[in-house]
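Colleague: curious how this folds, go ahead:
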Amino acid sequence: MKKCIFLGFLSMVILVSCSSKKTSTPPSPIDPNPKPPTTINAKEIVSFKFNESNGETTNESKTGSNLTINVPSGAAERIVGVEGNAIVVNGFYGWASGKINVTYPTSNVAITGWVAPSAFPVQRKDADPITENTVASIFSNVNPSTGAGVALGVDQYGRIIGQCMVGSTLSQIVSDVQIPLKKWSFITMNVTGTNGKAELYLNGDLVQTKTFTGGSLVWDNSASVFIGKESKVKTVAGFDTNGLTGAIDKVSVWDNILTTNEIKSQFSTVTVPTPNLSIPIAERYKNDKHRPKYHLAPSAGWTNESHGLFYLQGKYHLFSQRNFNGPYLEHINWGHYVSTDLVNWEEKQQVLWPQPGFDEVGIWSGHVVVTGDNPYLFYTGVNKAKAAIGLAKSNSPFDTWNKNTSPVITSAPTTGYTHADFRDPFVFEYNSNWYMMVGTGLRNGTARGGLFLYKSALPDFTKWDLQGTMLEGSPSVDQTGEFWEMPIYYNFGSKSILLINKLPNANSLYWTGNFNGSKFIVDSQVPTSLELINQLLSPSIGKDANGNLTAIGIIPDNVTSAKHKSQGWANVFSLPRAWTLVNSKIKQVPHPNLLNLRSGQSTSFSNLSYDDSSTNILNGASGSQYEIVATTNPGTATKVGFVLHKNTATTEQTLIYYDVANKSFVVDRSKSSVLSDVPKTNQSTAYELPAGDIKWRIFVDASVVEVFINEELAFATRVFPSGVVNGIDLYARGGTANASEVKIYNISTGGVTSVAKTTSEKEELIHPIVFPNPSNSFFNFHFENIKSLSSIYAYVFDLNGFPVKKIETTVDNSNPTFYWDGFLDNGFKANQGVYIVKGFINNSLFEAKIILN
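Modeller: Sure thing, here's the model as predicted:
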């Protein structure tokens, strides 16, 4: 995924691009104790207050000029600023530009303004020389061809950067300090042209001085003024890359330099608020019919490659690749998400971003391990020449991380190996020693993927010794491609797994076997595909609160860059999945916490028979956010499954089914959308199911579909229907199929409705009889009216909502009771207190409260 660049035509899409982004009208706060104005000897010749409450223009008060805000109609955003309102810029759109009729000074000039970045701007990894800084301006009137004019802004590392043309010389001044993210900073540049001197100030303090050959300041009065973007045109895949992401307020140009006292006075007379830089998700995306509601997705911009999932001090932490400046792959940061239940997530401030040195053009993927209460973060740092492995540490609540100033592995091995690239560390413990594997593509002989193996030489993880390669591919035999990235190792006990994401044609593959301290010894040279349909990529694993292995991956959009530009975000995370290893196969099931997504409303059907000619089997069921739990039997049919996102008016539909005749799973997207910039290719994978019933759990969340089969198999796909009509039905071809039961559960109020014969109703919980209750060790759960063999799939939850014991069993009419002995999955006796037992009997939900004393 790191190498993907999506191409597309953008002109028409830009008009639609943020059609859901409506003007935000923040209140204009009134200071009850206004401070007296500061007396300044210099004359203010340009002044932007940004106090408009709405609209797509902003006024320059000294000349009355209006600058146009670069957004579609109704999409300009403002927040409360340091005084009145502030303009919001979103990286690839939202800046203001236009002409101002003013006479600029030729001897001295000062620029002042307030900026609150939520991310630092992009430096293009391949297109920009490392010596060329981005100047994401708060003010720029530079002629890009001649350099005439002056600019002040923030560069790709968060440093204050100024630019001016004096005589025939173009000069830049860059601070050594980095301004903070998500806080207001007052920045100032003084330029004394005749004396050849420039100064930068941060919050009233002088932070940088530069001298140069004196002369007259050179301007181009015909040049456009930019607020929130560099004057140059720089793009990637049709996205402007040199815009600011954040907010700007009170920008002024002065006809002379300001004294230190005047600058300090301007800063000190403002009561600085905390800027609200959160993305207004509900308002911005309210008309986005493809954005999921209960899958974790980026608030805006680009995300890919989840990593570093860990649980510590009552919270789950997850990280991913992020570009906050737009939905395209460039200038990668580490995004950060926090949850208490793996279901509801909060997006936090990024924890790592490029800085001068070994990670100056990108913070790529890696891993987090926890020893005791101390998390250690390992990542790939990229500069123009090579990749290295970096280390960062954090303290509770783990919102900010401190990098080691130098990498712990400076470069890939050079002696004895010829290879392509070096990235994505994964750290694990074996026999009380810590090991790290790093993905690569070996090039001595046949091009193949491989994993370099290192062993930690110091307990603080700052020194690693190369051990060789842990495993190498053989593409002609194992079809593992030419490069391996995002590796995973996990020891289930008697067996371990080693998972890689192979390139090209990205796919998550795994072997079972055993690690012996230097090599991974595979059980079979040919790996197994993690997914039935190859759509989920780069899963990140971690133990949940009860020690169960949990995985979350990325489900890419696979749309054009024009589509990404129109929606403003890119790619989503999978739902959390519980992994176990059974008969050398990874079993994937929805994490039990996902039961909490159900709203309590459901639609039920039973004993359905249907064939090629059957229509509207589920009586008009439809929805955009729901879960299907069903048991079907192919009967005499050769194809059996579901119709999703059905729209009779547009003939759109997506088919997900099992092909009995050809022994394969199929996602038929050939009619999934009438849109032109979304994937519509069919997907299929050969897999032989045992004869008989097929158990389905399908999660639909707008464009995201995740499917789980027989409490073992899983796959994900993406579909982008054009409208809001999203019918649901059963599907069979070649004969008659049967469904003993189908339940459709509402999720996130998006919901499902069903008309005609069956109506949506409150889900009736089954409450088994529990005895004894309370008990000090042993509970019986007795069901009434059991007529046949029935499967039980349940969890015991503590009062914090965490699953502590998994229960899988059966009951029947002769023995309608199952029990829990009071022990947890980790082998320990449960503490006294109240517990909830919740799960399915067949496809019906049951619940019981118990007290352990």
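
Colleague: going forward, measure contacts and count neighbours with C-alpha atoms only.
Modeller: Noted.

Colleague: so which residues of the stretch 651-800 of the chain form strands?
Modeller: Along the stretch 651-800 of the chain, counting by DSSP state E, counting those that start in this stretch, strands occupy 652-659, 664-668, 683-686, 694-701, 704-709, 713-718, 727-733, 737-753, 761-762, 769-771, 779-782, 790-797.

Colleague: now those strands as TSV including distance to residue 601?
Modeller: Formatted as TSV, these follow (distance: least, Cα to Cα, whole Å):
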stretch	distance to residue 601
strand 652-659	24
strand 664-668	28
strand 683-686	32
strand 694-701	15
strand 704-709	20
strand 713-718	25
strand 727-733	16
strand 737-753	5
strand 761-762	5
strand 769-771	24
strand 779-782	25
strand 790-797	20
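
Colleague: next, the structure of the following sequence, for comparison with the previous one:
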Amino acid sequence: MFFEKRTLTLTSLALLVALNGCGGGGGGSNGDDPTPQDPDDEPPADEIPSPDAGALIHLDYNTLVDGVRVSNEAGTNNFPVENAFDAPELVPGVEGQALRTDGYSTWVNADLDPASNKTLTVETWVALESYPSDAEVPHAALTPSSFISQRNELAGFSLDINTFGQWGFTVYLDGEAVMLNAPDVFPLYEWVHVAAVVDTPNESVSLYLNGEPVASETISEDSQISYAGGDLLVGKSHTDKYLGIFLVNALNGAFDETRVYPGARTPELIQDSLDVNVAQADGAAHDSLIVPDSRFAGDLQRPQFHAMPPANWTNEPHGLVNVDGRFHMFYQRTPNGPFKTQMHWGHMYSDDLVQWKDEEDALWPTLELSDTRGYDMKGIWSGDVVYENGTAYAFYTNVNHSGPYNPGVALATSDHENLRDWEKQGPIIDSDRVEDFRDPYLWKEGDTWHMIIGARVSGGGGLDYYTSTDLYNWSRKSRFTVPAYSQMDIGSAIWEMPVFEPLGDGKHILVVNPIGGEVGKYDDDKPTRGVYWTGTWENGSFTPDYLTPKNLDVIAGHLSPTVARNGENQLVGIGIVDERRSSQAQLDAGWTHTFSFPREWRLLEDGETLGQSPADDLQTLRDPDSHLSIAPGAVTGEFDPGIEGRQKEIRVEVNPEVTGSQYGLMLATSPDQEEVTRLSYDAERQEVVLNKFKSSLSDQVEDKKVYREAYDEVAFGKPHTFHVFVDGSVVDVFINDSAAFSFRIYPTRDDSDNVYLFSDGGETEVVNVEAWTLRQP
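Modeller: Predicted coordinates for the structure are as follows:
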């Protein structure tokens, strides 16, 4: 995956809320003394460096010393770069290389010895992929991040930015804070130059963006800078914000040409700094914001071929839409680390549902002053996207701390050819008719648009239902299903991520994802999973064929699919295959969750069961030179067909008339079977069995257990074909190209990559075994 490079022009949104708290905050988390330094330790007041005095610190990031330090080009020392992998990343910058920061673990600690307490200039080039994360708290309680900071409670200076893009400069003069607030939010996906100048002889503090002054304050010529002790930080605030074990308020972007000067640089000198690099920067920053391949090069668990963000945290995919043959998929995202807070909408696109390219984020929380009080400042939750007459309409769940439309369904639109540059239209539907709701899903019939929203109704799972003729004005309908939701629910607290589509032969399918209540992620009886009903749709009412829903997957582990029609009008679904390892393991990895391979959906012959098979385009991932094909014949016990590798497609065909009582495959197996995952069919009990008890040696894996689930032989047929895709830690399984499930495993050994066949309780006639190594086409 990669960003599609394009040239961006600098645009700023009008900021209607002041930068309240952007430079404030509590004591530093690094143990610094919160009081100003002793005046005897400060530079003499009568020594005022000239505006063109040489830099005290100049970081060009072109090389790394010992792989983990940056050189100070203004001196002989070098400074450490903090990084979770002890491998700081250099990417293309405005001049040579730049330092890539990841949003949670990468920053520079530099020594700064001020030369004057009367003048100071700090400047840097920076490109942000996103604003820093924070806890989901009201605006006044935010903990901003910083581009450059040497601060404590009562002294120092910092160039700050908060989670809504509000930014400014704070400096303490004579122990009092002077704060400059930029009028516009900070640009994203662009290389920009920021500078702050303290000039007490000329009675001013000034803030610059791309050489233009954006804020200033008059000060006394007798003022003196109150410096703070401790390191100068680049890419992180002096005040850390943690959610559990996760540091959430560092910066996700790239830094280049960071300088600190003892003198007060003039506007002309700041422009000179800009002019040196601006021709090379040219505004575009996408190449600099690509996550380097080296970050996860040694990660055995990270999938290489499944759709997923380039790094950090993701959740449900949604809004899968086909626009002129190109598929766009949006998804829940925290761009700043492997943690969940203040959700964005990520965006990727594909021409075949297999090869995906990353776009810039479509939506993120913003502030405004209106009667909705900043309706989505707490997060952009899941929803759907439809396309009509050259315009894409994104309907998303907005959440806030108070006020109406909390939660609500909000609308954003884009007329860009690749569905960029979204314009928020505001909330359109409130949740006041139900106890809670989220995740709208839309479809059109004739001139009428329909929307269902996952909801909590009368204490359990249900739906909220609306119609419209213009996508802006919606009328609520009293019900969507003929039976009451309580008759269909399985004891959940709310239904999420609904999908409703025709399957042919006069049948529709309703898919929901019940959560809460009696439903839990690892519950043996009611695990969190997708469920569905088939049925008939007439006059705005859905009548299911049965009240108790069927499971979307035979074994739980995949849920919340988003769907679209491919070029053959085939319905295709892609869901999330969530993590089954600890928060610490996710922090250590630097990413969380992945999406499933695309599945083609169809109605089976019984007219009541969904059939799922791997999308045809997955065959483009096969390396033809790796093809293995054998016909083992009768298998008793274990059989080695000679398949190994962590990125494989395996297809096993057996004679269903000649099988043992239990037969299947052993996946991700070490030679001594210290690590092994057993996938099989229990023919006597008609159950699919997934034994993950020895799937990993890691003590961070949460579900080392045996899963057993009933299998419908009448609908799917006795298992005769196992079609399995292994890609790092994610496995997709299709039985008879009809029943499906996906799950996660985390084998730790390099040699846990063997595949064996086995048959217990008698021999199984294996007709054919085929395998391919997966590779990029």
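
Colleague: TM-score of the superposition?
Modeller: Remark: TM-score between the superposed chains equals 0.84 [TM-score structural alignment, normalised by the length of structure 2]; 694 aligned residues with a Cα RMSD of 2.7 Å.

Colleague: can you tell which of the strands of the stretch 651-800 of structure 1 is closest to residue 413 of structure 1?
Modeller: Nearest to residue 413 of structure 1 among the strands of the stretch 651-800 of structure 1 is strand 713-718; the distance by Cα to Cα comes to 36.5 Å.

Colleague: now do the closest one: which elements does it pack against?
Modeller: strand 549-555, strand 585-590, strand 704-709 (3 or more Cα pairs under 8 Å, 6 or more residues apart in numbering; DSSP states H and E).

Colleague: which of those strands is buried the deepest?
Modeller: The highest mean neighbour count among these, using mean count of other Cα atoms under 10 Å, belongs to strand 549-555: a mean of 23.

Colleague: what's the matching range in structure 2 for it?
Modeller: Residues 571-577 of structure 2 are matched to strand 549-555 of structure 1 when aligned by TM-score structural alignment.

Colleague: what's the mean distance for the longest helix anywhere in structure 1 versus structure 2?
Modeller: Identified as the longest helix of structure 1 according to DSSP state H is helix 260-268. By mean Cα distance after the TM-score superposition for structure 1, the fitted helix 260-268 of structure 1 averages 3.1 Å away from its aligned residues in structure 2.

Colleague: now the helix or strand just after that helix on structure 2. Mean distance?
Modeller: If you walk from helix 260-268 of structure 1 toward the C-terminus, the next helix or strand you reach (DSSP states H and E) is helix 281-284. Overlaying structure 2 shows helix 281-284 of structure 1 at a mean distance of 3.2 Å from the equivalent residues (mean Cα distance after the TM-score superposition for structure 1).

Colleague: okay, buried residues for helix 281-284 of structure 1 please.
Modeller: residue 284 (16 or more other Cα atoms under 10 Å).

Colleague: isn't residue 352 of structure 1 up against residue 399?
Modeller: No - with contacts counted by Cα atoms under 8 Å, residue 352 of structure 1 stays clear of residue 399, the gap being 10.6 Å.

Colleague: of those two, who's got more company?
Modeller: residue 352 (23 against 15; other Cα atoms under 10 Å).

Colleague: name the nearest residue to the more buried one, ignoring sequence neighbours.
Modeller: Nearest non-adjacent residue to residue 352 of structure 1, counting by Cα to Cα, 6 or more residues apart in numbering: residue 334, 5.1 Å away.

Colleague: any idea what the one you found aligns with in structure 2?
Modeller: Under TM-score structural alignment, residue 334 of structure 1 pairs with residue 345 in structure 2.

Colleague: wait, what's in contact with the residue mapped onto residue 163 of structure 1 from structure 2?
Modeller: Counting by TM-score structural alignment, residue 163 of structure 1 corresponds to residue 170 in structure 2. Counting by Cα atoms under 8 Å, 6 or more residues apart in numbering, residue 170 of structure 2 touches 23, 157-160, 177-180.

Colleague: cool, thanks, talk later.
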